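Visitor: The sequence and its predicted three-dimensional model are supplied below.
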Amino acid sequence: MDVLDVARWQFGITTVYHFLMVPLTIGLSIVVAIMQTAWVVTGKRHYLAMTKFWGKLMLVNFAMGVVTGIVQEFQFGMAWSSYSKFVGDVFGAPLAMEGLVAFMVESTFLGLWIFGWERLPKRVHLACIWAASLASTVSAYFILSANSWMQHPVGIEFVDGKPRLNSIWALLTNNTALAAFPHTVAGGFAVAGTFLVGISAWHLWRKHRDSSAEDPDRRVWSSSLKLGAWIGMISFAAVALTGDAQGKLMFEQQPMKMAAAEALCHTEAPASFSVFAYGDVSRQDCENVKSITVPALLSFLAHNDFSTEVKGVGDLIHQYQAKYGSNYPVDPKLGELSGKPIDYVPVLPVTYWGFRFMIGFGGIAAAAALLALWLTRRGRIPRTKWFPRLALLSIATPFLANSFGWIFTEMGRQPFVVVPNPSGVDGVWMYTAQAVSSGVSVGEMLTSLIALTTVYGVLAVVEVYLLVRYARAGVAGVMPPPTDTEKSEDVLAFAY
């Protein structure tokens, strides 16, 4: 194992872990803002209870997201300094916007929201959570703009061997970013919806099991469950539609990624969509692979018709070699890869199964949301044990779908860290092997990998503990009943 392999494992572990928090923060913050809006407009207690309960869980997740996200910036300089030098003139603008505009607004107004209960006027306090939640979404857009530039470089000129940004507007309106943003936000709402369904279903079942008396907080959980289920259903439909748009861009911009997603080793016209494959998908000739397919569906996903030709891995290898070279440059910084042949094919088992796990877990989450709506129709409460257990387990499915989606997106572009734009400026690409820091040893990289993985493991235990603790506490954990002689304290404001 060399420095490049360890650096990739380190970045993959820390980034996937961090991205577990991102979609929940994006989706849940807006959902909490909607709940508080309903309370301000109607004055109904159960909307206030929903706002405080789900807001508390959102804040725990937000705090962990901030802590784990900071490490990403350090890694750019420590493990990927060559990459940072190459993209620095481009990434400076969107990352500065994310930090100075979006994150500063988000953290400022979130602080006002946390400590502003019963101190700020209701509508001003409501505006704070809306400002924080929308800033969180805008923050995601700036990050996605930077990532989308790596997938499809635009708005630059090539100066002294490095890309230089000459149009921030072109970067921010990159069609790759415009497709990725709604897909990511929809994924965030899918996570939030399933989160609401799982915890609410458990509380409804627990209250019904423990007592035959009417639960005063039953409306909190039933309303949360239905809201979560509807959010889940709508967001999963949005995920499918936006994912289709991304697939068509992938066909144009990164044809090797599309071929790898299907383990399509030979060009087909029309091209079939592989539902399930068995055999050795790691071989680039696919001689031992058998697939259950849907005829012509891949052609439709690629180009909206049922006859388009989709290039296979074998033909694309020759095209890539002709355009970008057959061998790595002779450069001591590349180590063992200096002057060696370039493997333009991503790891097929990772891309093929990552794509299917993304779709599969998303489908399971959508089915769970639909089941929740059906079982709780007309105010019914399921009396069986399997439903709350299934609902709790389903919380993991959209998280897994998001994670596998990102793994597929990033692994599918290999061996590039900056993918060449087929119609863009010649020479603007970077191999992953060129991006890693040259002055870092294997031992140093392994030490940081072990240290960060250990710290992240501890943080995972802490976050799960806090989320479970506050989720189990229910409404009483954020709105304890007032005594006869004193006013109820604002639990949310002093909990953090």
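Guide: Nice, I can see it. The structure presented is a predicted model; accordingly, all values stated were derived computationally and were not measured.
Visitor: Please count neighbours and contacts with C-alpha atoms only from this point.
Guide: OK.
Visitor: ok, and the closest non-adjacent residue to F76?
Guide: S84 (6.0 Å; C-alpha to C-alpha, 6 or more residues apart in numbering).
Visitor: Just list what the helix or strand where that neighbour lies packs against, helices and strands only.
Guide: Element membership of S84, judged by DSSP states H and E, is helix 81-96. With contacts defined as 3 or more C-alpha pairs under 8 Å, 6 or more residues apart in numbering; DSSP states H and E, helix 81-96 has these neighbours: helix 45-78, helix 122-151, strand 162-165, helix 432-435.
Visitor: Put this next to the first one:
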Amino acid sequence: MDNVELLSRIQFAFTVAFHYIYPPLSIGLGVCLVFMEGLYLKTGQKVYEELTRFWVNVFALIFGIGVATGIVMEFEFGTNWAVYSRYVGDIFGSALAAEGIFAFALESGFLGILLFGWNRVSPRVHFLSTVLVALGSMFSALWIVVANSWQQTPAGYRIEGEGMHARAVITDFWAMVFNPSSVDRYLHVLIGAFLSGAFLVISVSAWHLLKGRFTDHARKGMRIGLWVAGIASLLQLFTGHRSADVVTHHQPAKLATMEGHFDKLAPADMYLLGWVDAKTQQTTGLKIPGGLSFLVHGDFTKPIPGLNAFNPQDRPTAINFVFQTYHLMVAIGMTLIALTWFGLFMLYRKKLFDTRWLLILFTGSVLLPQVANQVGWYTAEVGRQPWVVYGLLRTSDALSQAVKAEHVMVSLILFTGVYVMLFLLFLYLLNKKIQHGPYVKVEDPETPPSKFNTIAR
């Protein structure tokens, strides 16, 4: 791997990872907003309206930063990855056009009503706009995942041209959309986004409860967040298993990398934690002997192809990195199941809001889904290497020929500076909104006096 390739991969990974902080939050928060406003329409309780208004403001902040940070990636396709852009242009162009027409237009079109239509449209119309914004964010994720999934499991295409001028052309649009991995990967990504948004609501609600502020709003918000997270955490277990099945059948080298399995054809262990030494081809750690074979075949003794079954140039090089990110994702997923359902149990026992240590735990838990989402994508993308389009186009062949390492380095430094400033601005504004809490007409006796508690609608 030369410097241009390495720096280009680092730059794209950095910009994508930073951008991906925000879309999952907006998708998951959109679902929570639907429940909050739906409960307001059903019960007529003003506390649900005030709760919805508060989280709509947070949603707008997340949406704005997400859009700003996502634009850069599209330019990087042309500047750093020109051969790749030519190769997948027909595929990506169709998917991204569909995202703009069917998803982003829907989401952004009704966002104005969601933000500014409280006193201008009826409650039912406003609720409809909330639902459509939430659906728009989900549709947006759908087309992005479709485009990425085609890189993992290409389908519905033919190759035209040769060498540097070769490109993939769609022969069957729906085969491209419903390629072998798109549905399972989309559901896995979507449930991860639900967890991100729900845990943001849980975290902020727990913090307000610890401070003794906006307690009625916080209790109701935490109930909604816990139920969304509790159901999503169990669904994530199912979608994760389905995604692993897809990897098993279509990307066996990635599967072997995820579990540090080297033997050419032998039963494979499942590690709970461990370390991979690629030089000695040894994996050590806490494991279930034959566990991976059992998950794949239902038999502890069935063989699974290991990394030595593939040519060295056709398998990932960052084996331990993929192993660690994959197992971290699984560990966090299991932790979220335990945490959310213990919280629901304590809610059932009517002890949740008085258990200070648990509220502290929930306040910090907002980071867990974010980390799981990030390392999950690291596993998927680094585990796909050395292919940028699996089995068709190598990453080393997808680079722009005119770009030099120093160009990429300068732009990487500039992007890092800008993104750090954006992130600090995001944290400042988010913290400011959280500190102010929901706007209420009548001062809550449980809430310390503040000018923000008496702002009229």
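Guide: Sure, I can see it. Here the structure is a predicted model, which is why all the values come from computation and not from measurement.
Visitor: Give me the TM-score for this pair.
Guide: Once superposed, chain against chain, the TM-score is 0.92 (TM-score structural alignment, normalised by the length of structure 2); 442 aligned residues with a C-alpha RMSD of 1.9 Å.
Visitor: picking up where we left off before, ok, the residue nearest to F76 of structure 1 touching F74?
Guide: No: using C-alpha atoms under 8 Å, S84 of structure 1 is not in contact with F74, being 10.8 Å away.
Visitor: Comparing the two, which residue is more hemmed in?
Guide: Taking neighbours as other C-alpha atoms under 10 Å, S84 of structure 1 and F74 compare with S84 leading, 20 against 12.
Visitor: on that earlier part again, how big is the offset of the helix holding S84 of structure 1 relative to structure 2?
Guide: By mean C-alpha distance after the TM-score superposition for structure 1, the fitted helix 81-96 of structure 1 averages 0.8 Å away from its aligned residues in structure 2.
Visitor: mind checking how far that helix is from the chain centre?
Guide: 22 Å (C-alpha atoms, centre = their mean, to the nearest Å).
Visitor: can you list contacts of that helix?
Guide: 76-77, 142-143, 145-146, 156, 162-165, 168, 434-438 (C-alpha atoms under 8 Å, 6 or more residues apart in numbering).
Visitor: Report the buried members of those.
Guide: Neighbour-count burial within those applies to 76, 142-143, 145-146, 156, 162-165, 434-438; the criterion is 16 or more other C-alpha atoms under 10 Å.
Visitor: What lines up with L361 of structure 2 in structure 1?
Guide: Matched to structure 1 by TM-score structural alignment, L361 of structure 2 sits across from L390.
Visitor: Show me the strands in structure 1, by range?
Guide: Along structure 1, counting by DSSP state E, strands occupy 156-159, 162-165, 273-278, 290-294, 416-418, 430-431.
Visitor: ok, V6 of structure 1 - contacts?
Guide: Neighbours of V6 of structure 1 in contact, by C-alpha under 8 Å, 6+ apart: V442, M445, L446, L449.
Visitor: In helices, which of those appear?
Guide: V442, M445, L446, L449 (DSSP state H).
Visitor: Now list the buried members of the residues you listed.
Guide: Here, 16+ other C-alpha under 10 Å leaves M445, L446, L449 buried among the ones in helices among the contacts of V6 of structure 1.
Visitor: ok, now which ones touch the residue mapped onto the second one from structure 2?
Guide: Just to be clear, that refers to L446 of structure 1. For L446 of structure 1, the aligned residue in structure 2 is M409 (criterion: TM-score structural alignment). Taking C-alpha under 8 Å, 6+ apart, we find M409 of structure 2 in contact with L7.
Visitor: got it, and V275 of structure 1?
Guide: S291, I292, T293, V294 are the contacts of V275 of structure 1 under C-alpha under 8 Å, 6+ apart.
Visitor: can we see that at 6 Å?
Guide: Contacts here follow C-alpha atoms under 6 Å, 6 or more residues apart in numbering; on that basis V275 of structure 1 touches I292, T293.
Visitor: measure the equivalent of it over in structure 2 to L286 of structure 2 for me?
Guide: In structure 2, the residue equivalent to V275 of structure 1 is L272, according to TM-score structural alignment. Distance of L272 of structure 2 to L286 of structure 2, computed by C-alpha to C-alpha, to the nearest Å: 6 Å.
Visitor: do G30 of structure 2 as well
Guide: 39 Å.
Visitor: And for L187 of structure 2?
Guide: From L187 of structure 2 to L286 of structure 2 the distance is 30 Å (C-alpha to C-alpha).
Visitor: more neighbours, these two?
Guide: Neighbour totals were compared for L187 of structure 2 and L286, and L187 leads with 21 against 13 (other C-alpha under 10 Å).
Visitor: So which residue is dead centre in structure 2?
Guide: N373 (4.4 Å; C-alpha atoms, centre = their mean).
Visitor: which non-adjacent residue is nearest H19 of structure 2?
Guide: T69 (5.3 Å).
Visitor: That neighbour maps to what in structure 1?
Guide: So T69 of structure 2 corresponds to T68, using TM-score structural alignment.
Visitor: which residues of the stretch 301-450 of structure 1 fall in helices?
Guide: Assigned by DSSP state H, counting those that start in this stretch, the helices in the stretch 301-450 of structure 1 fall at 313-324, 348-375, 386-394, 396-411, 432-435, 442-473.
Visitor: want to throw these into CSV with distance to S107 of structure 1?
Guide: Output for the helices of the stretch 301-450 of structure 1, formatted as CSV (distance: least, C-alpha to C-alpha, whole Å):
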stretch, distance to S107 of structure 1
helix 313-324, 44
helix 348-375, 30
helix 386-394, 30
helix 396-411, 24
helix 432-435, 32
helix 442-473, 19
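Visitor: Out of those helices, the one nearest I231 of structure 1 is which?
Guide: helix 348-375 (8.6 Å; C-alpha to C-alpha).
Visitor: between that closest one and helix 396-411, how big is the angle?
Guide: Following axes from the mean of the first three to the mean of the last three C-alpha atoms, to 10 degrees, one obtains 150 degrees for the angle between helix 348-375 of structure 1 and helix 396-411.
Visitor: so how far does helix 348-375 of structure 1 sit from its counterpart in structure 2?
Guide: Helix 348-375 of structure 1 sits 1.8 Å off on average (mean C-alpha distance after the TM-score superposition for structure 1).
Visitor: Kind regards, and thank you for your time.
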